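>>> Attaching a predicted model along with its sequence, questions to come.
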Amino acid sequence: MKGRVPLVRALASLWMVIVLAACGSGPTSGTTDKPFAGKTINVLSWEGYQEPDWVDAFEKEHGVKVQVTYAGSVDEMFSKAASGSLNYDLIFMDGGSVTRYNKLKLIRPIDVGKLKHYGELIPNLKSINDKHVVSDGQTYAIPFAWGSLPLAVNKDKVKEPVTSWSALWDPKYKGKIATIDDANNQVATTALLLGYPDPYNLTDEQLAGVKKKLIEQKPFIRSYYSGFEDGKNLMASGEAWILFTQGPTMITDLAEQGMNVEEVIPKEGALVWIDNATIGAKTENPDLVHLYIDYLISSEVQARLILKTGYGGINGQSVSQLTQEEAKKAHMDDPSYFDRLVYVAYPESFEKRVKLWNEVRAQ
């Protein structure tokens, strides 16, 4: 969230802190029984997921310490977890990576019966996620946050409706298209456009088709960008009229700056990442980690996460703690939104995709 926080938001934040400390769906208030007092939860996480807004209350209530190590990329996350230099109790990762960790026995099954908020997960989001995190009847990950990768369209410049990823190949917008410098997402999205049934399990022939299509696109591209601010600046300056975004928050930020910008989920679908919480295989305090996960997926914490980061939440009841505008901004007002999204899964070969993208950029 950017900009000055108005008084009403400050009061709301104060109220939420009180809720987190006292509400029955968070840690139990007033008890002198702290069976985990003195314990530490070692967490491997993305930035923004372990904020004092919600971590402090849990630490105080249970007399524990949440020790966080941050990673800046998927590869760094995996490297830290696999190195064994520190046994992480809780590891956050996109659902598509869960199989990779599970194959190396870096994570352990989660007892969903110990999670009283598990039944509050948004049903179709949970259904999408379960296909990638449930194996042999055991659940290895619990969703925590999500975000889609839609198109942004400047409606002052592009008058006709944009309905397909093919807009990124349209000669009408030559020099006014910006797209992400990201091998995996570029390959998957182009595969959707080409009608391939599984954008994360491509044959060599299909990968060749993707490469050819991306090379055809190059003459129309104004810029390949790599960061949120870079992408937003291209739109705000008018250099780009159509943008392959890194998330809806880019669009809402531009709208708040006064741009007439529209989010588009193309007819072929758009990608969605769902980050999950997993339990490290060598944790010595599984009951404490289950307790913490349950706290993190509670509606109170999820509402705080949405307001703090702009990401989508996974607890359907968190909507009741948001204004109508806040819920709409995070796509928490429309459960059917997930039905138009394609899960970011583990691909057939990261190496092949990176090589393909490098060859496209070198043309």
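Good, I have the coordinates. Numbering: from 1, shown residues only.
>>> For the rest of this, base every contact and every neighbour count on C-alpha atoms.
OK.
>>> Quick check: closest non-adjacent residue to the most centrally placed residue in the chain.
Among the residues of the chain, the one closest to the centroid is residue 146, at 3.4 Å (CA atoms, centre = their mean). Spatially, and ignoring its direct neighbours in sequence, residue 146 is nearest to residue 274 (4.3 Å; CA to CA, 6 or more residues apart in numbering).
>>> what about the one you found, which SS state?
strand (DSSP: H, G, I helix; E, B strand; the rest coil).
>>> what's the answer for the one 3 residues further on, then?
Secondary structure of residue 277, reduced to three states by three-state DSSP: strand.
>>> close enough to count as contact, it and residue 92?
Yes. Counting by CA atoms under 8 Å, residue 277 touches residue 92, with 4.7 Å between them.
>>> mind checking which helix or strand the residue nearest to the centre of the chain is in?
strand 142-149 (DSSP states H and E).
>>> take the one below as the second:
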Amino acid sequence: MHMISTADEKRHDERRISAALPRARLAARGYCGVLLRVALSVFLCVGMLSGASAEAAKKVLHVLAWPGYADADVVKTFELRYDVKVEVTLVDSDEALWAQMHAKNAPPFDVLAANTAEIQRYSRAHLLAPLDLQSLPNTARQLPRFQARASIEGIVSDGKVYGIPFTYSSMGLIYDRKQIPVAPRSMRELWNPRYRGKVLDFNSAQHNFSFTALALGYRDPFNLNDTQMRAIAHKLVELRRNLLTYYTLPEEATAFFVQHNVALMFGNYGTQQVELLRRAGADVGYVIPDEGVLAWLDCWSMTRVAAEPQLALAWINYMLEPDVSRLLTQRQGLANTLTAPAANSDNARILWIGPVENIQKREDLWARIASGDRSERF
């Protein structure tokens, strides 16, 4: 039997210990690494949860507006300044605006942009809250005509202000200079057979009945009797022969105009559409017809259900800052209420849109017209 000496045993133990040390160090490092990774993960998760909690804890302002009124960078500046989150919902017609205000599956809106006729409609329906002008110091920057709020129909009721003017435009004719070298002088040109399949119209009951009333020579396009309504319905059915299609958003109209060689368009968004078309390379002109033109004045209002009234007022005041107003004009081609536009000799023929005689009747008739109902059925 081979006997191991004490010295051999000692050397053997030393070698075994030496061999085990690196493994122990590696194991320790691995264990520490696991602990470090776990700690880091916990730290990150806590940080993320804290960030998410902080984000969730921020006040939220719900804004209902038209395209171009609340661009992402404009919204971001407001969010940073007031440490809030702004959620913007865009609409493409007065009808869509009304529907959004009555939607049951969405958070209530705090502020909205609407024309003066709609502001009057909403305030009469008790959907809007009167505005505290002391909280809107930037209104002092506005042109005198917009500070004279009592003279602007629709925004003042019982001495209380329900809307602050923001932007405006006429709703004239936009035409392709190459196809129409001489500017059209009448809204009736939309019905000219030479433009069959080359006309665009805005998809709106109220405005279509009103501008057609002007084309037919009716004195008051906002208060039509049954005979006039029937005549206009027939005329709008007739207009379908010339239409390429109806549009809603200005960007949509621009795409149709350029891609389908459109000749003539009812410009619901006015100068905003002209700006978009020219940026898209279209050679277009803009004209106010001889019989007159509809025009809208959009205002900011606060709803009665605004969760944070002071935040809503801060938004309206922010919209009147010079930088914001300047961007509206530069980007959208729309007039603002702080700086005077170039002189316009056509102002005498501009009719600010007002409340109409029967909104529901117009919308019911328009639904039938737009869907293709025959003229003899009206």
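Sure thing, it's come through. Small disclaimer: the values here were computed from a predicted structure and weren't measured.
>>> follow-up on the earlier one: need the counterpart of the residue nearest to the centre of structure 1 in structure 2.
Taking TM-score structural alignment, residue 146 of structure 1 has residue 168 as its aligned residue in structure 2.
>>> wait, doesn't its match sit right on residue 335?
Yes. Between residue 168 of structure 2 and residue 335 there is a contact under CA under 8 Å: 5.8 Å.
>>> Strands of the stretch 101-250 of structure 1, residue ranges please.
With DSSP state E, counting those that start in this stretch as the criterion, the stretch 101-250 of structure 1 has strands at 107-108, 134-135, 138-139, 142-149, 151-154, 177-180, 221-225, 242-244.
>>> export those strands to a markdown table and tack on distance to residue 307 of structure 1?
Output for the strands of the stretch 101-250 of structure 1, formatted as a markdown table (distance: least, CA to CA, whole Å):
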| stretch | distance to residue 307 of structure 1 |
| --- | --- |
| strand 107-108 | 30 |
| strand 134-135 | 29 |
| strand 138-139 | 28 |
| strand 142-149 | 12 |
| strand 151-154 | 22 |
| strand 177-180 | 26 |
| strand 221-225 | 26 |
| strand 242-244 | 24 |
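>>> Can you say which of the ones you listed is nearest to residue 302 of structure 1?
Nearest to residue 302 of structure 1 among the strands of the stretch 101-250 of structure 1 is strand 142-149; the distance by CA to CA comes to 8.1 Å.
>>> Average offset of that closest one relative to structure 2?
Superposing on structure 2 places strand 142-149 of structure 1 at an average distance of 2.4 Å from its equivalents, by mean CA distance after the TM-score superposition for structure 1.
>>> Can you name the residues in contact with that strand?
95, 126, 129, 244-248, 270-278, 296-297, 311-314, 341 (CA atoms under 8 Å, 6 or more residues apart in numbering).
>>> cool, and stretch 343-354 of structure 2?
116-117, 153-154, 170, 222, 288, 290-297.
>>> Translate residue 11 of structure 1 into the numbering of structure 2.
When structure 2 is aligned by TM-score structural alignment, residue 11 of structure 1 is left unaligned.
>>> and residue 11 of structure 1, what element?
With DSSP H and E as criterion, residue 11 of structure 1 is part of helix 7-22.
>>> which secondary structure elements does that helix contact?
The contact analysis (3 or more CA pairs under 8 Å, 6 or more residues apart in numbering; DSSP states H and E) places helix 7-22 of structure 1 against helix 52-62, helix 299-309.
>>> Ranking those by mean neighbour count, which comes first?
Compared across the helices and strands packed on helix 7-22 of structure 1, helix 299-309 shows the largest average neighbour count, a mean of 22 (mean count of other CA atoms under 10 Å).
>>> And the helices in the stretch 251-363 of structure 1, which stretches?
With helices called from DSSP state H, counting those that start in this stretch, the stretch 251-363 of structure 1 shows them at 286-296, 299-309, 324-329, 350-362.
>>> So for residue 188 of structure 1, which of the ones you listed sits nearest?
helix 350-362 (9.4 Å).
>>> how far does that closest one sit from the chain's center?
How far helix 350-362 of structure 1 lies from its chain's middle: 24 Å, per CA atoms, centre = their mean, to the nearest Å.
>>> Buried residues, that helix. List them.
353, 356, 357, 360 (16 or more other CA atoms under 10 Å).
>>> Ok, stretch 137-144 of structure 1 next?
139, 140, 141, 142, 143, 144.
>>> Throw the helices and strands packed on helix 7-22 of structure 1 into CSV and include distance to residue 218 of structure 1, thanks.
As requested, the helices and strands packed on helix 7-22 of structure 1 are exported to CSV (distance: least, CA to CA, whole Å):
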stretch, distance to residue 218 of structure 1
helix 52-62, 44
helix 299-309, 33
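>>> So which of the ones you listed is nearest residue 18 of structure 1?
helix 52-62 (9.3 Å).
>>> Tell me, how many residues neighbour residue 305 of structure 2?
The criterion is other CA atoms under 10 Å. On that basis, residue 305 of structure 2 has 14 neighbouring residues.
>>> Quick check: it touching residue 108?
Yes. With contact defined as CA under 8 Å, residue 305 of structure 2 reaches residue 108; the gap is 6.9 Å.
>>> ok, back up a step: which one of the buried residues of stretch 137-144 of structure 1 sits closest to residue 195 of structure 1?
Out of the buried residues of stretch 137-144 of structure 1, the member with the shortest distance to residue 195 of structure 1 (by CA to CA) is residue 143, at 28.2 Å.
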